[in-house]
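Q: dropping the sequence and predicted coords here.
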Amino acid sequence: MPIQGRFFRRLSEGVAALARRLRRDERGAIAVQFALLALPLSILIFGLVDVGRLSLQRRQMQDALDAATLIAARSTAATDAELDAAGDAAFLAEIAGMNLGLTASNSTFTAGTNNRVVGSVTATLKPIIANFWQRGDFTVTARSEVVRSSKDLEVALVLDITGSMGGTRIADLKVAASDLVDIIVRDTQTPFYSKIALVPYAAGVNVDTYADAVRGPVPVRDVSNVAWVASGTPITAITKAWPARVTSNNHGLVTGDKVLITGINASGSNSMSSLNGQTYTVRRDTNNRVWLDGVNTTLKSNYSSGGTIQKCLTSNCSLVVTTGASHGFSTGDQISFTGIGGTTTLNGQTVSITSLTSTTFDTGVAGLGTAAYTSGGTATCEQSTTPGCRRLAYVSNWGNNKVRSISTCVSERTGPQAYTDAAPSTAYVGTNYPSVSPETNSPNPCPSAKITPLSSDKASLKAQINAYAAGGSTAGHIGLAWGWYMVAPNFGYIWPSASQRPAAYKTKDLMKVVILMTDGAFNTPYCNGVIAANAGAGSGSDDDHINCNATNGDSFSQARALCTAIKNSAYDITLYTVGFDVGSDATARSFLTDCASDSSKAFFPATGSELKSSFKAIAQEISSLRISK
């Protein structure tokens, strides 16, 4: 108990005892003394009431400060100024009606160490009776500390930069998205971090230098050998006849085989050695003899010795390349070569191949006269009718032959992992062969804006956003998928820096958020890396679409499946959607409402200013949830 309290308790007890004695004492002197003491004793007794009132006011002030500090800690305020503003408002609300005579200037709220919020208040309370024996007012102080609960924050911002977002729309989006970055990403990244990843999308998502890792690299195979004839068997005789007959034990040849003859020794001016270095077609006679079709040796001198007959590896005696591992190339693929030692004639050439085995293919380049292979070299797939090579040859929806070049954009993943966050090392996402000039008269290119992995660098994030340009059709389902991938731990190994890699799902004190923004219908699904035949209106010319329907179905169907997968409780991801000026588009509104984690997280701004307000509201709600959830 405070000293003042103990003093006044003892004083009151003494006064009461004295009064009892005086009531029993009937002597006149004592009565006079009691009369003289009555007034000061009364003042002291009433002072006890004064002190009790002050004690009550101090308790009320402490309670109000405790509540206000807690409210400030749960707010989104970060700086001392923001905390003070939030705390002052809460403090005034708490003391309203208490008649304590306090104002906002009495209280102060600041950020303390170790994620604490510190509140303090100083008050001057006026006594009623006590100032008879002391000068001035009572000065009372109170202090409160709250450990601010918080969470790490990983947010993927998926932004529509399609052609319909041109003009003021893209300008409004840049402001809205930049404001969101400012609110969500805190200047102080300890003890809790807050990061944002950016996924701008149009006809696809540009993954930039990560393309090889996520959709697979263009196939490049190491060359282990180049040859055009087999090892062969020794020649022991050649007849002077038409056609000539060659004896070579266990030659293994069949009728129609092409062969090369080399190494016959000279035996005169018109010797059999003239057969050297030439290719011939044989007819099988026995296991040990073959005829050389059309070869007349009747005028040659007799065979002397030596020579080898070697079977060509192909029917046209062309060069056959062997790769160290399965090449994966198909007949008709166009393959280029570089760095081959010895058989340098292939270097710099691009040829249409015939696949022979999983590790060999026929180049179609004549082998006769080429130097023997020595070492090294690579074979690269330049063009194919299946996705993966540098160029894709396909038939358009109008029946025309087209050729497109691969881009650093990607399309949707197909197969069993289409709607999962499985690592690209398990299942690649789709390739993208966009419609670009001069390949087409109606370009629908890979957007220049690229993805940005999780980052707390506000300046860099806003610089990326401010560089966005509108153009192209709407593959919103691909954008949504990449929003998920940016916060998916299974994709983390792709990013070069540990700070860019998302934490595991349901890590303690972690929030993961995906925000999908679009201004209209999704209309751009793919088949074999080209916009599908059944793509929606606004996705470019039918002549630029491939003549097959979308592998996974239409864009909205794919997006719905992704929404369901993302909201699986195993991931604990909060999903927001923003439909910018979608108006009466019932399909878009229904999709966006259903896609969000709940209907309160679906926003439908109609104007640029409403778009900014929606983004701000989302940012503030995320920040609030981050602190209080």
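A: Yes, it's here.

Q: CA atoms for contacts and neighbours, from now on please.
A: Fine.

Q: now the helices for this structure?
A: Along the chain, counting by DSSP state H, helices occupy 3-24, 28-74, 80-95, 168-184, 211-215, 458-466, 476-486, 555-566, 586-595, 608-628.

Q: next one for the comparison:
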Amino acid sequence: MPFQGLFNHCSRFCRETRGNVATIFALSLVPVALLSGGAVDLSQSMNARSRLAQALDAAALAVGVNTSLSNAQATQIANDFIAANYPGRELGVVQNINVSVDDVTDTVTVTGEARVQTTMLGMAGIDYITVHWESEVQRARQRLELVMVLDNTGSMGGSKIRNLRDSAELLTEILFDAADEPEDVKIGLVPFAATVNVGTNYERAWWLDPLAASPLHAEWAGGSTVEVETCTGRGRRRRCTTEEVLINHWDLFDDLRNTEWEGCVEARAIPMDIDDTPPSVGNPETLFVPFFAPDEPDNDRDYSNDYLDDGITSSLLGRLINLLKYDNGRPSGGGPNSACTTTPITPLTSNRSRLLNAIDDMEANGTTNIPQGVGWGIRVLSPQEPFTEGTAYDDREIIKAMVILTDGDNVMTGRSTDLRSDYSAYGFSAHGRLGTTSSSSSTLGNRLDDRLEDACDYAKAQGIRVYTITFQVNSSSTRDLMRGCASNPSLYFDSPSSEALEDAFEMIAGDLTNLRLSR
């Protein structure tokens, strides 16, 4: 039977099992590969969705900052921001972008989708995965009170101070342009160096201790009252009388020729040196003292501020408190305003022109005392005296913010003298107002760092949103200090160039446009 052999061969083939495992395994590789590759493709699509959300959020914020855009302009801005924030080469193409601006509800909606090419799912006929996202931004109807605390020290000279002016003016313009009403934004300015200038218009103001009642007034002389001996006659006819004389910085300025108080103030005692405890005549310790650097002893190179002839050759203290030398004295080199180098504070204002003019007037000179700048920044934002333009801290309709910029380390120069330092906002180191009597510049700088940390903590405890910027700072410890000062690390900006500085101010302006993502 010719078919019997063929039938037997087929039967044996069907019963054979030795090669089936390999065959089944080979066939199973196809769905396994599809599942594994599909997981990779799906993961890529989820990544694309996340990046699309970020890009559309940025686009919606950028459109929302501007209150008077045509539809074409809004769409162009959105497309530009999406292109800058979405990595198209890795994650496919963004398409079907739609921008909607609702002037009634004051919302901006940006929708779009990303088309991501698959790798393994193409074997199953799925060549692309499309993900969608919608971002909606609504302008928060909150008002803003911002103070810029800006380093105006000598190291900021030349192009650096020009770059700072330009960047600060950019932030100012963006914030005022984004305001629904001009009064919705108030901005103040605190230029700082070794001291802070409150403005000569406050001369002999009640809170500037006109009666020398503060225990820190004339601390360099041992207190605001000293005993002065006056003698007349000679020999047996010589008669001497002793009387208490009030040493008042205001009177000393009046006594000097061609010299007036230039507006700077000294630090109060710790912890009031950096907080906004309101001044009170009934509590002299809370009053501020006008900055007056006394004439230091003659003929000694270790003393840095000798500007009058001592007139006597007695002890150090005797020469310091020799008040007669100030009477009609003419300072030569240095002077009582030696560390007063900045332009005045501009209190919170909605007057754009006034603020821009103040920024443009900033000049670079002097050494660095960041905590005094921050302390006065807090007082500018505070509703309490001496500046009262700020609203209450617990007003939920107000965002209070501070921008702090420096280009270097805190500095207080130590000296190998009995006074142990140059005269600063904290007086001479020998009197311990900074919490140390060291003559080491390093130790004094570290103490200023400590005061800065406390000032930043105090500001944040009041609900102030703190942004910090370092501009071409080489010191890692100062960068770390300023990073820790910010309300959170993302609000710290290290700016190694003028371009980075401008970007930092622009990013801060964007964060302060009172916008919030509603979903």
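A: Done, it's in. As the structure is a prediction and not an experimental result, all values here were calculated from the model.

Q: returning to what we had before: need the helices of structure 1 in CSV with distance to residue 111 of structure 1, can you?
A: Formatted as CSV, the helices of structure 1 follow (distance: least, Cα to Cα, whole Å):
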stretch, distance to residue 111 of structure 1
helix 3-24, 34
helix 28-74, 9
helix 80-95, 6
helix 168-184, 18
helix 211-215, 43
helix 458-466, 22
helix 476-486, 32
helix 555-566, 36
helix 586-595, 38
helix 608-628, 14
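
Q: going along the chain, name the strands of structure 2.
A: Here structure 2 has its strands, by DSSP state E, at 93-102, 107-117, 128-139, 143-151, 185-192, 196-197, 225-232, 239-246, 264-265, 346-349, 398-406, 465-471, 492-495, 515-517.

Q: chain neighbours aside, what residue packs nearest to residue 177 of structure 1?
A: Leaving aside its sequence neighbours, residue 177 of structure 1 sits nearest to residue 615 (Cα to Cα, 6 or more residues apart in numbering; 6.9 Å).

Q: got the contact list for the equivalent of that neighbour over in structure 2?
A: When structure 2 is aligned by TM-score structural alignment, residue 615 of structure 1 is paired with residue 505. Applying Cα atoms under 8 Å, 6 or more residues apart in numbering to residue 505 of structure 2 gives the contacts 167-168, 170-171.

Q: and residue 505 of structure 2, how far is that from residue 2 of structure 2?
A: 96 Å (Cα to Cα, to the nearest Å).

Q: what segments of the stretch 201-350 of structure 1 are strands?
A: Counting by DSSP state E, counting those that start in this stretch, the stretch 201-350 of structure 1 has these strands, from start to end: 205-206, 220-227, 233-234, 237-238, 244-247, 258-264, 278-284, 289-292, 306-311, 318-323, 334-338, 350-352.

Q: just name the most buried of those strands.
A: strand 205-206 (a mean of 27; mean count of other Cα atoms under 10 Å).

Q: residue range for that strand in structure 2?
A: Going by TM-score structural alignment: strand 205-206 of structure 1 matches residues 196-197.

Q: with structure 1 overlaid, report how far the matching stretch is off on average.
A: Once fitted to structure 1, stretch 196-197 of structure 2 is off its aligned match by 0.9 Å on average (mean Cα distance after the TM-score superposition for structure 1).

Q: check what contacts that stretch and list those residues.
A: Stretch 196-197 of structure 2 is contacted by residues 190-191, 262-265, 340, 342-345, 372-373, 376 when judged by Cα under 8 Å, 6+ apart.

Q: change it to 10 Å
A: 190-191, 262-267, 290-291, 339-346, 369-370, 372-376, 425 (Cα atoms under 10 Å, 6 or more residues apart in numbering).

Q: can you count the residues close to residue 183 of structure 2?
A: Around residue 183 of structure 2 there are 13 other residues, counting by other Cα atoms under 10 Å.

Q: so it sits right up against residue 176, yeah?
A: Yes. In this structure residue 183 of structure 2 lies within contact range of residue 176 using Cα atoms under 10 Å: 9.1 Å.

Q: got any residues that touch both of those two?
A: 350-351.

Q: on that earlier part again, residue 504 of structure 1: which of the helices of structure 1 is closest?
A: Taking Cα to Cα, helix 476-486 is the member of those nearest to residue 504 of structure 1, at 12.2 Å.

Q: could you give the angle of that closest one to strand 152-160?
A: Angle, helix 476-486 of structure 1 to strand 152-160, by axes from the mean of the first three to the mean of the last three Cα atoms, to 10 degrees: 160 degrees.

Q: grab the most central residue of structure 1 for me.
A: For structure 1, the residue nearest the mean C-alpha position is residue 486 (2.5 Å; Cα atoms, centre = their mean).

Q: residue in structure 2 paired with that residue?
A: Checking TM-score structural alignment: residue 486 of structure 1 goes with residue 380.

Q: for residue 477 of structure 2, see how far away that match is.
A: Relative to residue 477 of structure 2, and taking Cα to Cα, residue 380 of structure 2 is found at 28 Å.

Q: likewise for residue 251 of structure 2?
A: 42 Å.

Q: between those two, point out the one with more neighbours.
A: residue 251 (15 against 12).

Q: tell me if I'm right that that one and residue 210 touch.
A: Yes. Between residue 251 of structure 2 and residue 210 there is a contact under Cα under 10 Å: 9.2 Å.

Q: first-to-last residue distance for stretch 134-149 of structure 2?
A: End-to-end distance for stretch 134-149 of structure 2, by Cα to Cα: 38 Å.

Q: nope, stretch 72-86 of structure 1 is what I was after
A: 5 Å.

Q: same check, this time on stretch 410-428 of structure 2
A: Length of stretch 410-428 of structure 2, first residue to last, Cα to Cα: 16 Å.

Q: list the buried ones in it?
A: Within stretch 410-428 of structure 2, the residues that count as buried by 16 or more other Cα atoms under 10 Å are 410-415, 419-428.

Q: for the equivalent of residue 502 of structure 1 over in structure 2, give me its contacts.
A: Under the alignment by TM-score structural alignment, residue 502 of structure 1 pairs with residue 390 in structure 2. Residues near residue 390 of structure 2 by Cα under 10 Å, 6+ apart: 145-146, 186, 188, 347-349, 378-384, 398, 400.
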